[in-house]
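S.K.: Let's see this in three dimensions:
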Amino acid sequence: MLNCRTLFLSDIHLGCKNCQAGYLLNFLQHCQVDKIYLLGDIVDLWAMQRQVFWRVQQNQVVRQLLNMAEQGTEIIYVPGNHDEAFRLYAGKNFGAIQVQLRSQHITLTGQRLLLLHGDEFDKHVQLAHWHRRLGDHLYDVLLFLNRWNQRFRRTLGQPYFSLSAYIKSMVPGARQAIARYRDAAVQRAKRGGYDGIVCGHIHHPEITLQDGILYCNDGDWIDSCTALVETRDGSLALYHCAETCQQLSVWPEPTQVNVTALTKVA
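M.R.: All right, here's what the predicted structure looks like:
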C-alpha cells in the first residue's frame, strides 16, 4: 500500500484503445492518498469521435476515483486538450470532484507548484503544421507497435516494456521537442512566481531542476504508465506502475534511491 499526501495523474485517455486502465486501477486500489490532481486528457473525447473503446476496466477506474472522492480524498480535475469540453464547467463540481482550468499546490516543505495540463506550450515547441501531423501519425504507429509488443511479451511471461518510449528516446527531434516544451513550462512557472510546475501532455515523465524551477511531468497511462507522488515527508517521487510499481526518481535527490516493489497485478 502506498500512503502519500498527493497524487498527480494525467493523460489517462479513457475511451482510447491504448489506455492502460488495468495498471492504473491496480495502482489506485493500492493507494491511500489525501488529494488527487487529474491534470488533463483523463477522457479522450478526440479518440471517441473516431471509435469508442471503453472496456470494463475503464469503468472501474472511474468508479474507483469516485469512491475515493466519496471516502474523503479531495480530487481536482484540470481538463486538457483531449477533454477540453469539460473546461466549460470550470468552477463547478461533478459530485465530489472539482473542475478547474488550472490549479496550484503547496507541498509539505512549502514548495508552491503551478498545475496545468500543458497544451498551451505547444506553440513554443515550434514544429511546422505538417511536422506536427506527421508526428501524430508516427506516434499512433508507435502505440500500435507498443500494443502488440506488450501482447507478445505477456505470452512469454515478460513484464511491461514501453517500446514506443524507447524509440522516442532515440529520436533527436523528439528529444529537442521535449526540451523546448520543458523550457516553456519552466519560464511559465518563473513568470508566475512559482517554485515549480507539474504538467503532462507530452507523455514524457520527468523530474528535474532547471533555472531554479522544479519541472515535473507526470507522464501518461497509454505509454509510460507513470504517476507523480508527494510522499508523507513532502518529497516528490515518480513511479512507474505496471506489473510492479517502481520508484523511478525522487526530488530532493537522496544519496541513494531505493527501487521498491509495491503492488502486483493479479
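
S.K.: make it CA atoms for all contacts and neighbour counts henceforth
M.R.: Noted.

S.K.: How far away from the center of its chain is the helix or strand containing residue 49?
M.R.: Residue 49 is part of helix 45-50, with elements assigned from DSSP states H and E. Taking C-alpha atoms, centre = their mean, to the nearest Å, one finds helix 45-50 lying 19 Å from the centre of the chain it belongs to.

S.K.: How about stretch 26-33?
M.R.: 15 Å.

S.K.: Just the endpoints, please. Distance across that stretch?
M.R.: Separation of the first and last residues of stretch 26-33 by C-alpha to C-alpha, to the nearest Å is 14 Å.

S.K.: What are the contacting residues of it?
M.R.: Residues outside stretch 26-33 that contact it (C-alpha atoms under 8 Å, 6 or more residues apart in numbering) are 1-7, 64-65, 73, 241, 245, 263, 265.

S.K.: Dump those residues into a markdown table; add distance to residue 23 as well.
M.R.: Listed next are the contacts of stretch 26-33 as a markdown table, based on distance: C-alpha to C-alpha, whole Å:
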| residue | distance to residue 23 |
| --- | --- |
| 1 | 15 |
| 2 | 15 |
| 3 | 18 |
| 4 | 18 |
| 5 | 21 |
| 6 | 19 |
| 7 | 15 |
| 64 | 13 |
| 65 | 14 |
| 73 | 20 |
| 241 | 7 |
| 245 | 9 |
| 263 | 10 |
| 265 | 7 |
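
S.K.: To compare with the earlier structure, here is another sequence to fold:
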Amino acid sequence: MAKREVDIVVISDVHLGTYGCHAKELLKYLKSIKPKMLILNGDIIDIWQFSKSYWPETHMKVVRRILKFVTEGIPVYYLTGNHDEMLRKFADFNMGSFQLLNKVVLNIDGEKAWIFHGDVFDVTMQHSKWLAKLGAVGYDTLILINSFTNWLLTAIGRPKMSFSQKIKARFKEAVKFINQFEQTAADLAVEKGYQYVICGHIHHAEIRKMEATEKTGSVLYLNSGDWVESLTALEYNNKNWTIFKYEPADFNGDADEEDKTDAEDLDARLDVRILLERFKMEQD
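M.R.: Presented below is the predicted three-dimensional model:
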C-alpha cells in the first residue's frame, strides 16, 4: 500500500505509557504516511504516570516507528511537554536527524512558525504542579471509565461518547481556559513577529486566524489535539495546514504486524522501560 506523502506532521499529547493512549491507532497512522518532517510537540511519553507494569508492545512499536523515520533521515523534532518535562534537562541533544528541544522556530515556505507544547501558559503547572499531577491521574481514570462505557455502548449499538469533552463543554471555566490559552499564544506570537504559533497541551485541535488583543496584527494559531480522545494531528502539505482526524474505517490491516526490521536488536539497545523508570526516579 502506497504511503501518503506529507510535508510536515505535528503530533502531541500521545501519553505513551498510560491506559488512555491510542497507540494502535497512532501506529496505523504513522505507517500510512511518508512525512518530510515530523514534529512531536510534547507529552509523547508520559513520564509522570509511567509504571513498569504497563508498557504494552504497541507503545514500543510507536517508538520504533518514530526511530525508523530517524534512521531514514527524516528530520524529527521532539519538543518537551509537562508530562515528559524530565527530558528538558537534555534539551539541545541531537543525533542524526533527531533533535530534542523545548521549543523551535522553523521557516516554513518563507514564514516563521513558533512551535512549543504550551504548558508554560498553564497557571496550575507553574504554581501547583502537585495539583496538575493529581488532575492527570484523575483524567486517566476518567478515560478508563469512559473506555469501558463506550465498549458497552458499542455492544448495544449506541454511539460512543466522550466524558471529558462533555465536561469541558458544560463548565464555563474550562471553555474560558482554552480561549485564554489560545489568545495568549496568539498575542505572544504576533509580538514576536511570527506567522504561525503551534501548540499542544490542551487536547483541543484547532486551526484559526487570530487577532492580537491590541489589534496590532494577526497570526495563524494551530493546535494538534491529542491521541487520547481526539486522535488528531496537524498536516502541512502544498502550503496548506489541515487537521487530520483518525477514522477507523479509513484504515485496514493489523497495526500489530511487526515490520521486517531488526526489532529485537533495537530493544536490546533501547530498553525504554528502564530509561523511563530512571527519569521518573530523578523527577520524584
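
S.K.: Make a PyMOL selection of the buried ones in the contacts of stretch 26-33 of structure 1.
M.R.: Remark: buried members of the contacts of stretch 26-33 of structure 1, expressed as a PyMOL selection using 16 or more other C-alpha atoms under 10 Å:
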select buried, resi 2+4+5+6+7+64+65+73+241+245+263
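
S.K.: got the contacts of stretch 26-33 of structure 1 as JSON lines, with distance to residue 220 of structure 1 and secondary structure columns?
M.R.: JSON lines is the format used below for these (distance: C-alpha to C-alpha, whole Å; DSSP: H, G, I helix; E, B strand; the rest coil):
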{"residue": "1", "distance to residue 220 of structure 1": "21", "secondary structure": "coil"}
{"residue": "2", "distance to residue 220 of structure 1": "19", "secondary structure": "strand"}
{"residue": "3", "distance to residue 220 of structure 1": "21", "secondary structure": "strand"}
{"residue": "4", "distance to residue 220 of structure 1": "19", "secondary structure": "strand"}
{"residue": "5", "distance to residue 220 of structure 1": "20", "secondary structure": "strand"}
{"residue": "6", "distance to residue 220 of structure 1": "17", "secondary structure": "strand"}
{"residue": "7", "distance to residue 220 of structure 1": "13", "secondary structure": "strand"}
{"residue": "64", "distance to residue 220 of structure 1": "18", "secondary structure": "helix"}
{"residue": "65", "distance to residue 220 of structure 1": "17", "secondary structure": "helix"}
{"residue": "73", "distance to residue 220 of structure 1": "21", "secondary structure": "coil"}
{"residue": "241", "distance to residue 220 of structure 1": "11", "secondary structure": "strand"}
{"residue": "245", "distance to residue 220 of structure 1": "14", "secondary structure": "strand"}
{"residue": "263", "distance to residue 220 of structure 1": "19", "secondary structure": "coil"}
{"residue": "265", "distance to residue 220 of structure 1": "18", "secondary structure": "coil"}
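
S.K.: and of the contacts of stretch 26-33 of structure 1, the nearest to residue 140 of structure 1?
M.R.: residue 241 (22.0 Å; C-alpha to C-alpha).

S.K.: Can you find the partner of that closest one in structure 2?
M.R.: Per TM-score structural alignment, the equivalent position to residue 241 of structure 1 in structure 2 is residue 246.

S.K.: and what of residue 76 of structure 1?
M.R.: Counting by TM-score structural alignment, residue 76 of structure 1 corresponds to residue 77 in structure 2.

S.K.: The helix or strand hosting that match vs structure 1, mean deviation?
M.R.: Element membership of residue 77 of structure 2, judged by DSSP H and E, is strand 76-79. Here strand 76-79 of structure 2, set against structure 1 after superposition, deviates by a mean of 0.6 Å using mean C-alpha distance after the TM-score superposition for structure 1.

S.K.: Quick check: buried residues in that strand?
M.R.: Residues 76-79 are the ones in strand 76-79 of structure 2 that count as buried (16+ other C-alpha under 10 Å).

S.K.: measure the match of residue 76 of structure 1 to residue 169 of structure 2 for me?
M.R.: Taking C-alpha to C-alpha, one finds residue 77 of structure 2 at 32 Å from residue 169 of structure 2.

S.K.: Give me the neighbour count for residue 55 of structure 1.
M.R.: Other residues near residue 55 of structure 1 come to 15 when the count uses other C-alpha atoms under 10 Å.

S.K.: Look up how far residue 149 of structure 1 lies from it.
M.R.: 20 Å.

S.K.: Residue 114 of structure 1 now?
M.R.: Taking C-alpha to C-alpha, one finds residue 114 of structure 1 at 36 Å from residue 149 of structure 1.

S.K.: Could you do residue 98 of structure 1 as well?
M.R.: In terms of C-alpha to C-alpha, residue 98 of structure 1 sits 37 Å off from residue 149 of structure 1.

S.K.: Kindly report the same for residue 86 of structure 1.
M.R.: 34 Å.

S.K.: show me the contacts for the residue nearest to residue 194 of structure 2 when sequence neighbours are not counted.
M.R.: Excluding the flanking residues, the one nearest residue 194 of structure 2 by C-alpha to C-alpha, 6 or more residues apart in numbering is residue 112, at 5.2 Å. Neighbour list for residue 112 of structure 2: 105-106, 194-196 [criterion: C-alpha under 8 Å, 6+ apart].
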